[in-house]
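1. Please find the sequence and the predicted model below.
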Amino acid sequence: ELAGMDKAAIRERVNPLLELVGLSALADRYPAQISGGQKQRVGIARALASRPKVLLSDEATSALDPETTRSILDLLRQVNRELGLTVVLITHQMQVIKQVADRVAVIEAGRIVEQGRVLEVFTRPQQPITKSLIDEILPQELPASVLGHVRKLASQLGAGRTGRLLRLSYAGDSAYQPILSQLIREFGVDMSILHGQVDEIQDETFGSLAVYASGEAERLSGAVAHLRACGVEVEEVAVAG
């Protein structure tokens, strides 16, 4: 109305948007008569009514239950796909980023400190703030029980053998390769898998494994170099005591 559109033009603009967000049957209801998730859908439809080039979503799922959150994220993906619209999400929930985003920028004290494809940032975080944020997706700290087991394994090493606690991060094709079994055969090292997680981002597999590798020092260094050559990110974890 403020833009000078008549009622017929408004209906022509509004009705398809109500259908897009799944609220056609609730068109005549007042805000107090709809749920929180439905209000979020109304907000998305209202934002789309002006036909923007970019949709800014500021903490759109922060107060919603998990099922409603999934439905709103599915709607944002649909908006992105069907309307060809760029969606900018502002959120502290890294699970939301994992589910819906293609790229991520990490902001600290008003400055972008890290950015890139979600898969790359999640598997190879560079900044402390990034590591703390993605801890809920890929935990960075190993449980005390795992570290205790590492100390036990280290105390059992034979003469001429050394051990290293390694965190392996991998993504894409490297997730499907029998890399660890190749290491055991070709380098004669022992591998104990102590902790790990595998997940998906945008239909691409990513994961993290904590392994204790033991063997002759030279062979162990060769095995680590081979892992890196295969596209696996390798970080040696220091164990106190």
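-> Arrived safely.

2. From here on, just use CA atoms for contacts and neighbour counts.
-> Noted.

3. what helix or strand does residue 206 sit in?
-> strand 204-215 (DSSP states H and E).

4. Which strands or helices does the very next helix or strand once past that strand pack on?
-> Using DSSP H and E, the helix or strand that follows strand 204-215 in sequence is helix 217-229. Under the contact criterion of 3 or more C-alpha pairs under 8 Å, 6 or more residues apart in numbering; DSSP states H and E, helix 217-229 touches helix 179-187, strand 233-236.

5. Show me the contact partners of the longest one.
-> When contacts are taken as C-alpha atoms under 8 Å, 6 or more residues apart in numbering, the neighbours of helix 179-187 outside the stretch itself are 189-191, 219-220, 222-223, 226-227, 230.

6. buried sites along it?
-> Buried residues in helix 179-187, counted by 16 or more other C-alpha atoms under 10 Å: 180, 183, 187.

7. just checking, what's the longest helix in this structure?
-> helix 66-83 (DSSP state H).

8. For that one, name the packing helices and strands.
-> helix 36-48, strand 86-90, helix 94-100.

9. Distance check, the closest residue to residue 68 other than its chain neighbours against residue 133.
-> Excluding its sequence neighbours, the residue lying closest to residue 68 (C-alpha to C-alpha, 6 or more residues apart in numbering) is residue 37, at 5.9 Å. Applying C-alpha to C-alpha, to the nearest Å, the value for residue 37 to residue 133 is 25 Å.

10. ok so, going back, of the helices and strands packed on helix 66-83, which is nearest residue 214?
-> Of all the helices and strands packed on helix 66-83, helix 94-100 sits nearest to residue 214, with 34.2 Å by C-alpha to C-alpha.

11. buried residues in that closest one?
-> Buried residues in helix 94-100, counted by 16+ other C-alpha under 10 Å: 94, 96-100.

12. again, but for stretch 108-119
-> In stretch 108-119, counting by 16+ other C-alpha under 10 Å, buried: 114-115, 118-119.

13. Closest to residue 170 out of the residues you listed?
-> Checking the buried residues of stretch 108-119 one by one against residue 170 (C-alpha to C-alpha), the nearest turns out to be residue 119, at 9.8 Å.

14. Kindly provide the distance from that closest one to residue 165.
-> Residue 119 is 24 Å from residue 165, by C-alpha to C-alpha.

15. and what of residue 96?
-> Going from residue 96 to residue 165 by C-alpha to C-alpha gives 31 Å.

16. next one: residue 130
-> 22 Å.

17. Any figure for the gap between residue 78 and residue 86?
-> Taken as C-alpha to C-alpha, the span from residue 78 to residue 86 is 11 Å.

18. For the residue nearest to residue 193 when sequence neighbours are not counted, give me its contacts.
-> Among residues not flanking residue 193 along the chain, residue 211 sits closest, at 4.5 Å (C-alpha to C-alpha, 6+ apart). Contacts for residue 211 (C-alpha under 8 Å, 6+ apart) come out as 165-168, 191-195.

19. Included below, for side-by-side comparison, is a second structure:
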Amino acid sequence: MVHSVNNERAWDEQIILALDYQDKAEVIECLNKLDGQVRYVKVGMELCYAEGPGIVAYLKEQGLQVFVDLKVHDIPNTAKGAMMSLAKHGADMVNLHVAGGVAMMEAAREGLEQGTPAGEESPLLIGVTMLTSTSQQTMNEQILITGSMEETVATYARLAKKAGMDGVVASPLEVPAIKQVAGSTFITVTPGIRTLGSSKGDQTRITTPEKAFERGADYIVIGRSITQAPNPAEAWANMITILKEGK
């Protein structure tokens, strides 16, 4: 299923702002600049390693949904334990690397369910396919995976679904292929998002928010295009306006 960008959707529930900061003070400054417009945020390695899991609790107290992006990749027992720990902190979404294999993903799912407090809903468990900084050439020549990027990501999506994942992280460019092999309800979370005129940075497989949703993305993750804009609140509002108008 490919979403239309011309209907009335709760865009702020599907756009995840990457809080790529060194400490809580920077996070607070960013959120203040955005003046309450953001509803879903991502805590990655940089912030989580600096502040610890308490940053998740703080963000939840602010009424935000939180994607904890730590990309777990380890032996099944360790992945299970990691997810049991993560489940206790109130995250709405967590992830791991599909490359860890089906046994690891199944163990992680079990740990997540066991660690979720009674009466609460388990976080969404999402499998990372290929990082959006990875090019076709890098995948073939350095990681030594043959074939096309689309074929590889689709294969990873099949494995993730088999292992009981709720969805995968992938470039927006591969979303149609993922939906084809895993079904329209299989969640796609897409980083590598840049507003028009923004720098690519270290990403290689990128697109704009509107193009990502047109290709069927369920969630997009955007960071520097907003957080490094001269006026983040204005940049966010302009993005939402473009999505609503279907430009």
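-> Right, received. Where do you want to start? Every value quoted in this text rests on a predicted model; they were computed, and no experiment measured them.

20. TM-score, when you put one on top of the other?
-> Overlay of the two chains. TM-score (TM-score structural alignment, normalised by the length of the first structure): 0.26; 92 aligned residues with a C-alpha RMSD of 4.8 Å.

21. Just name the closest of the buried residues of helix 94-100 of the first structure to residue 149 of the first structure, please.
-> Nearest member of these to residue 149 of the first structure, counting by C-alpha to C-alpha, is residue 94, at 30.2 Å.

22. Give the next helix or strand downstream of the biggest strand by length in the second structure.
-> Counting by DSSP state E, the longest strand found in the second structure is strand 65-72. Sequence order places helix 76-87 as the next helix or strand after strand 65-72 of the second structure, per DSSP H and E.

23. Strand 65-72 and that next one, what's the angle between them?
-> 160 degrees (axes from the mean of the first three to the mean of the last three C-alpha atoms, to 10 degrees).

24. ok so, going back, kindly provide the distance from the residue nearest to residue 193 of the first structure to residue 150 of the first structure.
-> Distance from residue 211 of the first structure to residue 150 of the first structure, by C-alpha to C-alpha: 9 Å.

25. Identify the contacts common to the two.
-> In contact with both residue 211 of the first structure and residue 150: residue 165, using C-alpha under 8 Å, 6+ apart.

26. rewinding a little: relative to residue 67 of the first structure, which of the helices and strands packed on helix 217-229 of the first structure is closest?
-> Comparing these under C-alpha to C-alpha, the one sitting nearest is strand 233-236, at 34.2 Å.

27. which outside residues touch that closest one?
-> Taking C-alpha under 8 Å, 6+ apart as the rule, strand 233-236 of the first structure contacts 124, 164-170, 224, 227-228.

28. Just those residues: which are in helices?
-> Per DSSP H, the contacts of strand 233-236 of the first structure map to helices at 224, 227-228.

29. Give the PyMOL command for selecting the buried subset of the residues you listed.
-> Command for PyMOL, covering only those of these found buried under the criterion 16+ other C-alpha under 10 Å:
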select buried, resi 224+227
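
30. Neighbours of the closest residue to residue 54 of the first structure other than its chain neighbours, how many?
-> Take residue 54 of the first structure and drop its neighbours on the chain: the residue closest to it by C-alpha to C-alpha, 6+ apart is residue 86, 4.9 Å away. When counting by other C-alpha atoms under 10 Å, one arrives at 16 neighbours for residue 86 of the first structure.

31. what does the one 4 residues further on give?
-> Here the number of neighbours of residue 90 of the first structure (other C-alpha under 10 Å) works out to 16.

32. That one contacts residue 96, correct?
-> No: shown here, residue 90 of the first structure and residue 96 do not form a contact pair, counting by C-alpha atoms under 8 Å, at 9.9 Å.

33. quick one on the thing from earlier: tell me which residues in the strand holding residue 206 of the first structure are buried?
-> In strand 204-215 of the first structure, counting by 16+ other C-alpha under 10 Å, buried: 205-215.

34. Columns distance to residue 41 of the first structure on top of the residues you listed, output as CSV?
-> Shown next, in CSV, are the buried residues of strand 204-215 of the first structure (distance: C-alpha to C-alpha, whole Å):
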residue, distance to residue 41 of the first structure
205, 30
206, 31
207, 33
208, 36
209, 39
210, 42
211, 45
212, 49
213, 51
214, 55
215, 58
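
35. circling back: I'd like the list of the buried residues of stretch 108-119 of the first structure that fall within strands, please.
-> 114-115.

36. ok, the buried residues of stretch 108-119 of the first structure vs residue 41 of the first structure, which is closest?
-> Nearest member of these to residue 41 of the first structure, counting by C-alpha to C-alpha, is residue 118, at 25.3 Å.

37. can you tell me how far the closest one sits from residue 206 of the first structure?
-> Residue 118 of the first structure is 11 Å from residue 206 of the first structure, by C-alpha to C-alpha.

38. just the strands in the second structure please.
-> With strands called from DSSP E, the second structure shows them at 15-18, 40-44, 65-72, 93-97, 124-128, 167-169, 187-190, 219-222.

39. Which one, of those strands, ends up nearest to residue 233 of the second structure?
-> So among the strands of the second structure, strand 15-18 is nearest, using C-alpha to C-alpha, at 12.1 Å.

40. can you tell me how far the closest residue to residue 133 of the first structure other than its chain neighbours sits from residue 80 of the first structure?
-> Nearest residue to residue 133 of the first structure, sequence neighbours excluded (C-alpha to C-alpha, 6+ apart): residue 94, at 6.8 Å. Remark: distance between residue 94 of the first structure and residue 80 of the first structure (C-alpha to C-alpha) = 19 Å.

41. From the opening residue of stretch 178-187 of the second structure to its closing one, how far?
-> 9 Å.

42. ok, residue 213 of the second structure to residue 65 of the second structure distance?
-> Applying C-alpha to C-alpha to residue 213 of the second structure and residue 65 of the second structure gives a distance of 20 Å.

43. Same check on residue 139 of the second structure?
-> 33 Å.

44. the more surrounded of the two?
-> residue 65 (21 against 18).

45. hang on, that one packs against residue 40?
-> Yes: counting by C-alpha under 8 Å, residue 65 of the second structure touches residue 40, with 4.6 Å between them.

46. quick one: residue 111 of the first structure from residue 105 of the first structure, how far?
-> For residue 111 of the first structure relative to residue 105 of the first structure (C-alpha to C-alpha), the value is 10 Å.
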